[in-house]
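# I'll drop the sequence and a predicted model, then ask my questions.
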Amino acid sequence: MELAENIIWHDASVSKIERRQKNKHHSFVLWFTGLSGSGKSTVANAVATELYNRNTANYVLDGDNIRHGLNNDLGFSEEDRKENIRRIGEVAKLFVDSGTIVLTAFISPFKEDRNTVRHLLEKEEFIEVYVDCSLKECENRDPKGLYKKARNGEIKQFTGIDSPYEQPVNPEITINTETSNLQECVTSILEHLEKKNWI
C-alpha cells in the first residue's frame, strides 16, 4: 500500500473538453464484442476508415494486436481474460481523455468485464456494439483456424467451445454480420453516432 499512498494524480494542463473542441467531435469508445470470427475487427476498421475520411481522430485497439505487446504476458484463463479487458479499458479511457474516438475489437466474453469498462468512463462515453453471428457461421468462416484447433483439443478455454460467451443484454448497437453486409453494418453504426451528434 505504501506505493499507492505516495502516488498523486496530476491534472492535465489541457482538458478533455478542450481537446474535443479542437477536434470538433465527441470522444468515446465503440466497444465491439462478439465471437471469434464474427467480424469485429473487420467492421471496426471499416468504421474507422469512414471516421478518418470525415476528419475525426480515431484509433482501433484490436485484440490480437494488443496481445502482441501490452498484454503479451497474459494467457486465456478466466483471470487473464479479465485482466486483458481491464487493461484495455484503462487504455481506452486514456484515448477518450485525449479527445479521440477509440474502437476496440475484443471478444470480451464476460458481461461483468464489459460493464467494468463502461463504468470506468463517464456517461455518454461508451457504446457497446454487439457483433451478432452464430457459432455455426463463425466456425464455417474460421479465418484463423482457431475453431478447428479448439475442436481438436489443441486450444483450451476457447470462447464458444469450452468457455462461455455471455451475450450483451442491452447493447446500444447490434449488427448481424451473418445477415447484413459490411457496408450495411458500417452505415448502421455511423447513423447511430450521427443521431447522437457525436460525429
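Perfect, I can see it now.

# make it CA atoms for all contacts and neighbour counts henceforth
Fine.

# Shouldn't residue 31 be within a strand?
Yes. Using DSSP: H, G, I helix; E, B strand; the rest coil, the assignment for residue 31 is a strand.

# For residue 50, see how far away it is.
Distance, residue 31 to residue 50, using CA to CA, to the nearest Å: 17 Å.

# likewise residue 76?
Distance, residue 76 to residue 50, using CA to CA: 33 Å.

# re earlier: neighbour count: residue 31 and residue 50, which is higher?
Applying other CA atoms under 10 Å to residue 31 and residue 50 shows that residue 31 carries more neighbours, namely 29 against 14.

# if I pick that one, what's in contact with it?
Contacts for residue 31 (CA atoms under 8 Å, 6 or more residues apart in numbering) come out as 103, 104, 105, 106, 126, 127, 128, 129.

# Looking at those, which is nearest residue 196?
residue 127 (11.3 Å; CA to CA).

# Next one: the closest one relative to residue 176, how far apart?
With the distance defined as CA to CA, residue 127 ends up 16 Å from residue 176.

# Skipping adjacent residues, who's closest to residue 46 in space?
Excluding its sequence neighbours, the residue lying closest to residue 46 (CA to CA, 6 or more residues apart in numbering) is residue 186, at 6.8 Å.

# structure B:
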Amino acid sequence: MPTASTAARTESGPVGTVAVADPTVAGATVWLTGLPSAGKTTVATAVAARLRDTGRRVEVLDGDAVREHLSAGLGFSRADRDTNVARIGFVAELLARNGVLVFAAVISPYAAARDAVRARHVASGTPYLEVHVATPVEVCSVRDVKGLYAKQRAGEIAGLTGVDDAYEAPTAPELVLRTESSALDASVDAVLAALSERGLL
C-alpha cells in the first residue's frame, strides 16, 4: 500500500533532469461539496497551494472548469448533473490512484451521485474524503461570486441548487467546514488535519 512521503524524485537523462512520480506515495481524493458560492474552490485552491509548497503532487478539479472543458455538452437536468459528477469522479479516482492528491470542488447536489463516486474509490482501494462546505444559502447568496443568485431572483435562470432545485446535504461526511464563521486558514488547517489523521500527508 502506498504511503504518504515525498511526492516525487528527480532523475537525470539525455534531455535533462525530470521529476518522476514516486510509486510509494499515496494519493487521495478530497471531494468538497456545497452550494454555489459556499467556498469550495477557494478552500481547495488554498489547500493545494499549501501542499505544493511541500512538494506534493496535487490537482484541483473545479466543477465549473470541468463543465467548460469536459462536459460542455451537458445541461443542468438531474441526469446531466449526475453525469458531470461521474466524469469528475472518474478523473479524480484515476489521478488519486496514481499518487496525486486531488481536490474536487463540485456542487454535486445529489447524494446518490456522490455515493457512486465514493464507491468507485472504495472499489479500487483509493482513499476518499467527503468534505461538506456547509455555508448557509443566506451567506452564499450575499457572496454570489458568479451572480447566479441575482440571476435567479431576476428570473433569468431556474434550477439553482439550494434555491429552486434540491441540495441533498451529506449525512456522514468526513469533515464539515463552516466558512461563514471560520477564516480560510482555519478551513485549510482542518482539511490538512483530516488528511494527516488518515496517514495521507
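Happy to help now that I have it. Please read these numbers as outputs of a predicted model, since none were measured by experiment.

# hmm, back to that, quick one: map the residue nearest to residue 46 of the first structure onto the second structure.
Residue pairing (TM-score structural alignment): residue 186 of the first structure is matched to residue 188 of the second structure.

# Could you do residue 41 of the first structure as well?
Under the alignment (TM-score structural alignment), residue 41 of the first structure pairs with residue 41 of the second structure.

# superposed on the first structure, where does the strand or helix carrying that match end up, distance-wise?
Using DSSP states H and E, residue 41 of the second structure falls within helix 40-52. Compared with the first structure after fitting, helix 40-52 of the second structure deviates on average by 0.4 Å (mean CA distance after the TM-score superposition for the first structure).

# Which elements pack onto that helix?
In this structure, helix 40-52 of the second structure packs against strand 28-33, strand 58-62, strand 101-105, helix 184-197, with contacts taken as 3 or more CA pairs under 8 Å, 6 or more residues apart in numbering; DSSP states H and E.

# Residue 135 of the second structure: which of the ones you listed is closest?
Ranking those by proximity to residue 135 of the second structure (CA to CA) places strand 28-33 first, at 10.4 Å.

# What range does the longest strand along the first structure cover in the second structure?
Secondary structure of the first structure per DSSP state E: the longest strand is strand 126-132. Mapped onto the second structure using TM-score structural alignment, strand 126-132 of the first structure spans residues 128-134.

# Report the buried residues of the longest helix along the second structure.
Secondary structure of the second structure per DSSP state H: the longest helix is helix 78-97. Across helix 78-97 of the second structure, burial judged by 16 or more other CA atoms under 10 Å covers 81-89, 92-97.

# Among these, which pair sits farthest apart?
Spatially, the most separated pair among those is 81 and 97, at 24.1 Å (CA to CA).

# re the thing from before, quick one: list the elements packing against the longest strand of the first structure.
Judged by 3+ CA pairs under 8 Å, 6+ apart, the packing partners of strand 126-132 of the first structure are strand 29-33, strand 173-176.

# what angle sits between that strand and strand 101-105?
Note on geometry: by axes from the mean of the first three to the mean of the last three CA atoms, to 10 degrees, strand 126-132 of the first structure and strand 101-105 are set 30 degrees apart in direction.

# Quick check: whichever helix or strand comes after strand 126-132 of the first structure compared with the second structure, mean distance?
Sequence-wise, the next helix or strand downstream of strand 126-132 of the first structure (DSSP H and E) is helix 135-141. With mean CA distance after the TM-score superposition for the first structure, helix 135-141 of the first structure departs from the second structure by a mean of 0.5 Å once superposed.

# Toward the C-terminus, what is the element adjacent to helix 135-141 of the first structure?
Per DSSP H and E, helix 135-141 of the first structure leads on to helix 146-151 as the next helix or strand towards the C-terminus.

# Out of the helices and strands packed on strand 126-132 of the first structure, which one sits most buried?
Neighbour counts (mean count of other CA atoms under 10 Å) averaged over each of those peak at strand 29-33, with a mean of 27.

# distance from that one to the second structure after superposition?
If you overlay the two and look at strand 29-33 of the first structure, the average distance to its match in the second structure is 0.2 Å (mean CA distance after the TM-score superposition for the first structure).

# just how off-centre is that strand within its chain?
In terms of CA atoms, centre = their mean, to the nearest Å, the centre of strand 29-33 of the first structure is found 4 Å from the chain centre.

# Same check on stretch 140-148 of the second structure?
With CA atoms, centre = their mean, you get 19 Å for stretch 140-148 of the second structure.

# Kindly present the helices and strands packed on strand 126-132 of the first structure as CSV, with separate columns for distance to residue 199 of the first structure.
Converted to CSV, those look like this (distance: least, CA to CA, whole Å):
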stretch, distance to residue 199 of the first structure
strand 29-33, 13
strand 173-176, 16
